[in-house]
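Engineer: Take this sequence and fold it.
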Amino acid sequence: MLTQLNIRNFAIIEDISITFTEGLTVLTGETGAGKSIIIDAIELLAGERGSVEFVRHETNKAEIEGLFIIDEKHHPIYSVASAYGMDIQEGQIVLQRTITSRGKSICRVNGKLVTLAVLREFGKTLIDIHSQHETQSLMDPDNHIELLDMYDESRILPVKKEYLGLFEKLDKLKKRYKKLNENEQEMAQRLDLLRFQFNELEQAELQPDEDLILEEERNRLANFQRIYNGLQDAYNALYGEQKGMDFLNEAQLALQENQEYDEFIAEKADILTNQYYLLEETTFAIRDYLESLEYDPYRLNEIEARLDEINRLKRKYGSSVNEMLDYMGEIAEEIEEIDNKDSHLLKLEREIEDLEKDARIEAEELHVVRQQAANALTKEVESELKGLYLEKARFSIAFREQQNLHVNGKDTVIFMISTNPGEPLKDLTKVASGGELSRIMLVLKKIFAKHQGVTSVIFDEVDTGVSGRVAQAIAEKIYQISLDSQVLCITHLPQVASMADTHKLIQKKEVDNRTATNVQELTETEQIDEIGRMITGSQLTDTATSHAREMIGLAKSYKSSIGKSKISSR
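Structural biologist: Model prediction:
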């Protein structure tokens, strides 16, 4: 969840630091106080594109920083971090975004500089922002099949993995077939190129690890004098009268002559004698190697010329001799395949036919499991919609089977809805009423929040266009979502505000003739007063205060009943 948000020099915000907790946090305040600006800041933190217009007037840069705590050990964020070579310590992730007055954007994750695209990858795993006028992932038909698979992941994922394994093999075979079945002119040109490359590599007579062996030999010849001098100095220091071995011999003889008188001397005499003979062997090895050394300037020239030839080939065929030899093998296989094209095409056709049969069987099994999940999801959505006073609404999941297999099998999935009796089911994106759309989105958010793994769900005035009993139902639904994910909600509805676990008031103030935004966490008494003002829309009255107190009391009773029902269902 998002636990700390720091914003500096962003729009009308000078410098604020907001602490968030679990559950439902409601943000209220007058229009223009800066509520949506805070959401804008979080959106930028999640990877949305920025603008110099966000930088506070007469400042050099706007800075946003968010600290997220991840309690779940298998959260998708760990896979994202691993993919980009980052380590998450103690479940803490810090996202940072800086926008300069010149329009430059600087992004960091846990202090490491990243691109905006990488920041977006982290952001979409941590934050899901939904506003009244924004199209989110739930509204995108391309995402519906992924959401359905996520809904019943334990049953669908194993079948999907089995299918994907077959589909990827099938796709590779089809690409090979297409490549081999290209027109005769292109194939002839390809064959000429391959034969030229093969001949060039064959004439080079490359040997495994040849480049490494030659570079090592070149290094020895290029540094021959230093190697020779070093070995000679070492040998001269060890061997000869009044040299290292001579003194060491005297030491081991002195201990041997007196070892019978002392146990310590006897022990060390054996050790020193063994070391003497080992060092003597090393000395003789140095001498023999010295005698074998021979400087050959012509050999050095040969090596340089050979390495130049190898490096020329590397620029065309691979970064090492071994890679070039592998490529040479691949060329030989492709030449043989083209020379015997007809037989290979026939073989590929049989392989593709057999594999496609297997893939279609798996695709059909995947389709059946998805339909079962769709039936369960349909019932759950319609049940939730009734709780939001859309009793007559019908929800359906349309399957449109494709003739050609694709990564999702043979299915294309679209969420369909009809909100009024007698109306046909329509694509979810075609729902016109803002109030209906808000309720449908809330239902889908509630169902998918626990499946998506998003730590923070943010609602920006999604309750616009509703009132009365629908407003109360929306408040209850938002609270239900907060039981599985942290929820931050900007609202103008007292029903939603009364459901808050934490209530923060956003206010505008003037300091030194400049407007600034202030965030205040309300006590229960202050919350009652704020909800009272939301009810009246202007001056706080005793009736509004009484009504606000009653709404908070009813909200507490509802939350208590929800908590008890969750415990009893475990």
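Engineer: Only C-alpha atoms from now on, for both contacts and neighbour counts.
Structural biologist: Will do.
Engineer: check contacts around residue 445.
Structural biologist: residue 481 (CA atoms under 8 Å, 6 or more residues apart in numbering).
Engineer: Helix or strand for it, just tell me which one.
Structural biologist: Per DSSP states H and E: residue 445 is located in helix 434-452.
Engineer: Next secondary structure after that helix?
Structural biologist: Next along from helix 434-452, by DSSP H and E: strand 456-460.
Engineer: okay, the angle between that following strand and helix 434-452?
Structural biologist: Inter-element angle recorded for strand 456-460 and helix 434-452: 170 degrees (by axes from the mean of the first three to the mean of the last three CA atoms, to 10 degrees).
Engineer: Now show me the structure for the sequence below, then we'll compare the two:
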Amino acid sequence: MLTHLTIKNYALIEDLSVSFQKGFSTITGETGAGKSIFLGGLSLVLGKRADLSSLRDKELKCIIEAEFEIEQYGLKSLFETYDLDYDQRTILRREIHPNGKSRAFVNDSPVNLDVMSQLGQRLIDIHSQHQTLELTENEFQLKVIDALANNSQLLSTYKEHLKVFEGAQKELKRLQTLLADAEKEQDYNTFLYSELHNAPLQGGILEELEASYDELTNVESILEQLSNSHQLLANDEIGIQALLAQCKLSISKLAGYGAAYAGLYERIQSVFLELDDLSSEIETLQEQVTPNPGLLEEVNEKLQLLYNLQKKHNAATIEELLLVKEDLATKISTSENIEHEMEAQQALITTTQKELTLLAGKLYERRIAVVPTLKSKLESSLQPLGMPNASFEIKFIHTESFQNTGRDQLIFEFSANRGAGYGSLKKVASGGELSRIMLVIKSILATYEKLPTMMFDEIDTGVSGEISNNMGDIMQQMSANMQVFSITHLPQVASKGDHHFKVYKEDDGEVTRTRMKKLSPEERVVELAEMLGGKSLSDSAMAHAKQLLN
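Structural biologist: Here you go, the predicted model:
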């Protein structure tokens, strides 16, 4: 419920502050007094885009602040979704700055316009003759029927299953694309994996093969150097061993002359034994090292294979090639894993589809059951509004596809005159008829669900007399369950309000300002009399005004 509205520096409004109560409030004022300005300011705090030209003083910012009592609207989850502080008395504030920037706040927390708009739609429904297109939309018409059928919980369960169903369908499609891509690369990946699998990819193998290759390609030089080394060590006349044997013999003769000479002898003996062992090892290597063209070719082939694989996979080491091999093995097994995931998603789709079919069927049955009630309520409520022959034809087509509202396509047709054919509301109903139909539908909805504050903007344009009186009665009846505002030019409607506000212009000779005030009982009589007979305030107009109020 809207409890207070403040508008500063907006169009002709310099500073407006007004409080509202529950029940039915009527708002009147002469043409051009600023009722549309009042609505424009309110729309800004409900999330409408700002226009810099609406600033009264271009040097100051415009501020619109609306306070609501929201306890009965069930909005805690919405506040939690957007991480906003929840308060039963919630304030929406909008600021438009001279530099063109706009800021929005909910309980002093900054929000974007989308959040403010979502919240605003749940708090106030502004309806005028030019805003009846919603009535012609299938989704809104279904909403009316679902309200009468008390389908809220059933529809919520259906939407939860639909979300799972559509998610599973989307995931299955993704997996199918993934599998198709994987299958395209399957043969190539298998070939690459086979190459790596058959290659000798042991740790250190590259260094070992490179060493073998160097040895096998230089075997003649190795044998030559080994032979020379063996000659230098083992030649009988000039070999190192023969010369060292002579040296050892000489030193052995000194060994008995003291510890120093004995030490020398032991060291020479040690060197002699080491050289003898070295000579034997060189001789053994000479016997082992032999030219082997076959082995050289085999080692060269393995090296070239590893070099090529490193180049192909941009790998610097054998370890990196092993990682590539592991990755290819994963890719090859991906197809099999994807198929298992696809089976799981298909099973989920099948299960959820059965549940959706069952829930959609229940929705259809409950909707069909309330059609006669809705048809009767609409037609009987429109009779006193100057539409005595209004008739509706409401039918359902059960479709195969799952929509957000079920599987029902609604055919909602209207005829204003007896004997005339039925047609869609958009085609056969006039603007005035659409307004009255919307008023009746909103009044019906008000008895079945908690609606936001309703603001009717001159929907009674073009009607008069008893019809306007009956429209006022409907809005007054609605206000028993909700807060209702009516901006009106008709005294019959204005007199029905529990509270009466007047919008007027004030001119001090220099500037014109739009004001708004709540009328006292005496002021209401005068206002209604002026609406009935003009500024002259005849006795008959005053009497008629009092009669309307009583």
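Engineer: Give me the mean deviation of the helix holding residue 445 of structure 1 from structure 2.
Structural biologist: Once the two models are superposed, helix 434-452 of structure 1 sits on average 2.1 Å from its counterpart in structure 2 (mean CA distance after the TM-score superposition for structure 1).
Engineer: Regarding residue 196 of structure 1, which helix or strand does it belong to?
Structural biologist: Counting by DSSP H and E, residue 196 of structure 1 is part of helix 184-204.
Engineer: How far off centre is the helix holding residue 445 of structure 1?
Structural biologist: Helix 434-452 of structure 1 sits 25 Å away from the centroid of its parent chain (CA atoms, centre = their mean, to the nearest Å).
Engineer: One more: stretch 33-41 of structure 2?
Structural biologist: For stretch 33-41 of structure 2, the distance to the chain centre is 35 Å (CA atoms, centre = their mean).
Engineer: try stretch 8-25 of structure 2
Structural biologist: 36 Å.
Engineer: and the end-to-end length of that stretch?
Structural biologist: 22 Å (CA to CA, to the nearest Å).
Engineer: contact partners of that stretch?
Structural biologist: 1-7, 34, 37, 41, 54-57, 60-64, 475-476, 479-480, 482-486, 496-501, 512-517.
Engineer: repeat that with 6 Å
Structural biologist: With CA atoms under 6 Å, 6 or more residues apart in numbering as the test, stretch 8-25 of structure 2 has contacts from 3-7, 54-56, 62-63, 476, 479, 483-485, 497-500, 513-514.
Engineer: Over to stretch 245-263 of structure 1?
Structural biologist: Contacts of stretch 245-263 of structure 1 (CA under 6 Å, 6+ apart): 238-239, 265-266, 269, 272-273.
Engineer: again, only using 8 Å
Structural biologist: By CA under 8 Å, 6+ apart, stretch 245-263 of structure 1 touches 238-240, 265-269, 272-273, 276, 279-280.
Engineer: what does stretch 107-124 of structure 1 give?
Structural biologist: 45-48, 77, 80-81, 93-98, 106, 454.
Engineer: can we see that at 10 Å?
Structural biologist: 42-49, 64-67, 76-78, 80-81, 84, 86-89, 92-99, 105-106, 126-127, 454-455 (CA atoms under 10 Å, 6 or more residues apart in numbering).
Engineer: which residues of structure 2 does it align to?
Structural biologist: Stretch 107-124 of structure 1 corresponds to residues 104-121 in structure 2, going by TM-score structural alignment.
Engineer: Endpoints of that stretch, how far apart?
Structural biologist: Start-to-end, stretch 104-121 of structure 2 (CA to CA) is 15 Å.
Engineer: how close does the residue nearest the centre of structure 2 sit to residue 115 of structure 2?
Structural biologist: With distances taken as CA atoms, centre = their mean, structure 2 has residue 81 as the residue nearest its mean C-alpha position (11.9 Å). Counting by CA to CA, the gap from residue 81 of structure 2 to residue 115 of structure 2 is 10 Å.
Engineer: Mind jotting down where the strands sit in the stretch 301-450 of structure 2?
Structural biologist: For the stretch 301-450 of structure 2, the strands defined by DSSP state E, counting those that start in this stretch occupy 391-403, 406-415, 423-424.
Engineer: Spatially nearest residue to the aligned residue in structure 2 for residue 494 of structure 1 (excluding sequence neighbours)?
Structural biologist: Structural alignment places residue 494 of structure 1 opposite residue 491 in structure 2 (criterion: TM-score structural alignment). Nearest non-adjacent residue to residue 491 of structure 2, counting by CA to CA, 6 or more residues apart in numbering: residue 528, 5.6 Å away.
Engineer: Could you check how many residues crowd around residue 129 of structure 1?
Structural biologist: Residue 129 of structure 1 is flanked by 22 other residues according to other CA atoms under 10 Å.
Engineer: residues contacting it?
Structural biologist: Neighbours of residue 129 of structure 1 in contact, by CA under 10 Å, 6+ apart: 39-40, 42-43, 46, 135-137, 456-460, 487-489.
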